[in-house]
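S.K.: no FASTA, just this:
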């Protein structure tokens, strides 16, 4: 890599990100069942019906994994705290083993000179709450604020930053309208309510944490650039409505306390009564905002389909193992969009990375494609900084190959290869290249 730490402002943070259910091993330490455990047991939902029961066994191997981060010269570790591990039924009794684990994890992170960046929710909804409607039920947002208080009371004094929700579009639309993630619904009423309640959960958690005196509170939004598949006006309109649903719904809500008109036109008939009264809580001031970015989509009109009557077509760019086009300019685009929506607010790239079919050979893993991907996206981040975006850090997704949700253990995003039989860790060439760049 011909990019180095010195190319970025003093104090700029480099890190890697993970998520609890994807790496910890959910069967350990008294965690309660979550809706991903159940979703994985449904036919065709997850590759080989795999789940996160063991995953990378980060629960027992976290010190080894943190050592890898420290050895690479990272500044920060972005991790998530599992709701189902801390409060197994979502409400009620607390699991002390779960709290103890996160206590040890934060201390071990600090001992290695890494800043702990906590995410409260990365998708492992306790099954007991799923039984009561999950994110379609307003009560789930209220319960989430209680969880935020419980976990922050234990570790909030030592984390450098707290994000409430990771990728609300995935939690709501991907999971309740498209049905690709747990709970696997294709129901516009449930989707509309989840689209709102996940943001209400964010707002209520921020209020609760502010009341505890916590600072450095934010949210992590995922963005995907929607572009027209052709010059046809209908395809331009399709790209616009996709952008409203995917990107603007969440950004405009937290920044301005509103939902975009085109998306709201389709969802309003299904929204909960009195949703407008929640927008003040949803849009209260934040200390920073996180940008997750991976790819773009080319959109065309699909008038034979129900609202929003859009479809994605395959694009011409090089693709990752996920089939996602590699479009680094999209990161630059969204860093400016977020900066414009929330001027003066610090921004972090909280996830950016690529999956590749990495295969060890002679004790090494060569992944030149990932090195090129990182370099191209870091260059776009640096370009945005030069143009005035207050970008404070960049977290690669992910530190480890892990449980990639509906794709099971098939797709590999990690800087570190994990053998899911032996659980042996092997740093890839990209890990060594990034470490060398950070050392310069």
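M.R.: It's in. Predicted model, so just to flag it, every value in this text is computed and none were measured.
S.K.: contacts, neighbours, all on C-alpha from now
M.R.: Fine.
S.K.: does residue 368 really touch residue 432, like I thought?
M.R.: No - counting by C-alpha atoms under 8 Å, residue 432 is not a contact partner of residue 368; they are 11.3 Å apart.
S.K.: Now do the shared contacts for the two.
M.R.: With C-alpha atoms under 8 Å, 6 or more residues apart in numbering applied, the contact sets of residue 368 and residue 432 do not overlap.
S.K.: A further structure is provided below for comparison with the first:
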């Protein structure tokens, strides 16, 4: 059979059953626990499309992707996966595969006008999506900010403007009042490192500014926005969990020299501690400003206490490691390793990095909250051949990273769930549509969804685990 969405009711084809299962975890794995949540994740700008419909305002990614040379092949999110119109079938696909949780984000420009008033059509869209997810028994994890800042706020300075943090709190207030009771977990921000550094530090992402001083100030305002939003979310939707999602990176030294070891430490300071220290210690790491001297942000009285608001969970996104050496001054330089496995993105496949970071965080932060792996996955150049997509590297990638999660759990880290990235192929930011992260293939010309081999095997495991627990 052709395993497209018409066959979701039986996600495992005869073709897949004839091949030995290379995915199912061993019997002693923590992943068999009934209360370990397994889900899939997406983000609004990457899948929704419909950028000009029902009152949605322009975002910084609409502007950035329309700027020549910013996105590979000139791709934009104008149509993406057309999820705005196909959401019912996509939710049915998610449920048919057996996923227990779904992480989605809300498009800020879709739910508020420039004056901050509610856009009812946009809000109602998310109400319908969440209601259907609940009907299917799927745990809902909602991210308020997955990079699509309204352009009118960027025109007033974006995350360099402290006022944006207060506008974010207004947005969090509106959405948590409108969606109270339909969201199991709220995440304020997705990957503030990317928003701050890629958006304002090196210009690779929207809005495309490039100054390290901008990056540190943008980060401060992003984290302030998070801290301002948490008590609002607690007041409006007390039954839900509240947290934030950080992308983490493993840095390893190119040699045993003290200089290279210091370089690896500084890599992890700027990639991990820059975010986690303010959240969990109430201060920025001093070493950050050794790396970037003279870039200290403007911090007002009370800001750090606001940022360090207690969390119910910490979302962790992990993809690869970076091997570094000293740059001969006070920083580091990348030294790519030869002969290692890499993905379509050119990222090294390094599951041990996830385990090592998680156990390291447990040792570093006495108040480390429960963790969800909110993104983990890989891009590959997937093709549909005779109705099937064989993505063997992804199957191996997922199995090995889930094994690393299991190792961290057995080492004492409280990890409550795992969301693979991503449910379906989508707009991969500056790389457009060339890089495919989904476990479901999307033909962008026809919008046909085709279940990949990885999705078949994950589905098989999910259904077997459910059957065991009944």
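M.R.: Everything's here; your move. Not measured: the values here are computed from a predicted model.
S.K.: So after superposing, what's the score?
M.R.: Superposed pair, TM-score by TM-score structural alignment, normalised by the length of structure 1: 0.95. Supporting alignment: 436 aligned residues with a C-alpha RMSD of 1.7 Å.
S.K.: Just want to know which of residue 368 and residue 432 of structure 1 has more residues nearby.
M.R.: residue 432 (16 against 12; other C-alpha atoms under 10 Å).
S.K.: Contacts only, for the residue nearest to the spatial centre of structure 1.
M.R.: For structure 1, the residue nearest the mean C-alpha position is residue 166 (4.1 Å; C-alpha atoms, centre = their mean). Residue 166 of structure 1 makes contact with 119, 120, 121, 122, 123, 219, 220, 221, 222, according to C-alpha under 8 Å, 6+ apart.
S.K.: now the equivalent of the fifth one over in structure 2: how far from residue 321 of structure 2?
M.R.: In the superposition onto structure 2, residue 123 of structure 1 corresponds to residue 147 when matched by TM-score structural alignment. Remark: distance between residue 147 of structure 2 and residue 321 of structure 2 (C-alpha to C-alpha, to the nearest Å) = 23 Å.
S.K.: Can you pick out the residue with more neighbours from those two?
M.R.: Ranked by neighbour count (other C-alpha under 10 Å), residue 147 of structure 2 and residue 321 place residue 147 first, with 25 against 20.
S.K.: Are we agreed that the more buried one is in a strand?
M.R.: No - assessed with DSSP: H, G, I helix; E, B strand; the rest coil, residue 147 of structure 2 is coil; it does not lie in a strand.
S.K.: mind listing what it touches?
M.R.: Residues in contact with residue 147 of structure 2 (C-alpha under 8 Å, 6+ apart) are 61, 190, 195.
S.K.: any idea how far it lies from residue 44 of structure 2?
M.R.: Using C-alpha to C-alpha, one gets 9 Å for the distance from residue 147 of structure 2 to residue 44 of structure 2.
S.K.: again with residue 190 of structure 2
M.R.: Going from residue 190 of structure 2 to residue 44 of structure 2 by C-alpha to C-alpha gives 12 Å.
S.K.: Which neighbours do the two have in common?
M.R.: Residues touching both residue 190 of structure 2 and residue 44 (C-alpha under 8 Å, 6+ apart): residue 146.
S.K.: counterpart of residue 16 of structure 1 in structure 2?
M.R.: When structure 2 is aligned by TM-score structural alignment, residue 16 of structure 1 is paired with residue 40.
S.K.: Relative to structure 1, what is the average displacement of the helix or strand harbouring its match?
M.R.: Per DSSP states H and E: residue 40 of structure 2 is located in strand 37-41. Compared with structure 1 after fitting, strand 37-41 of structure 2 deviates on average by 0.3 Å (mean C-alpha distance after the TM-score superposition for structure 1).
S.K.: I'd like the next helix or strand past that strand.
M.R.: Once strand 37-41 of structure 2 ends, the next helix or strand along the chain (criterion: DSSP H and E) is helix 44-47.
S.K.: Just give me the longest helix of structure 2.
M.R.: helix 212-236 (DSSP state H).
S.K.: For that helix, grab the matching residue range in structure 1.
M.R.: Matched against structure 1 by TM-score structural alignment, helix 212-236 of structure 2 falls on residues 188-212.
S.K.: Residue 263 of structure 1 maps to what in structure 2?
M.R.: Under the alignment by TM-score structural alignment, residue 263 of structure 1 pairs with residue 288 in structure 2.
S.K.: now do residue 236 of structure 1
M.R.: When structure 2 is aligned by TM-score structural alignment, residue 236 of structure 1 is paired with residue 261.
S.K.: Name all residues that make contact with its match.
M.R.: Taking C-alpha under 8 Å, 6+ apart as the criterion, residue 261 of structure 2 is in contact with 252, 253, 254, 255, 325.
S.K.: Tell me if the first one really is in a strand.
M.R.: Yes - counting by three-state DSSP, one finds residue 252 of structure 2 located in a strand.
S.K.: ranges for the strands of the stretch 1-150 of structure 2?
M.R.: With strands called from DSSP state E, counting those that start in this stretch, the stretch 1-150 of structure 2 shows them at 37-41, 101-105, 139-145.
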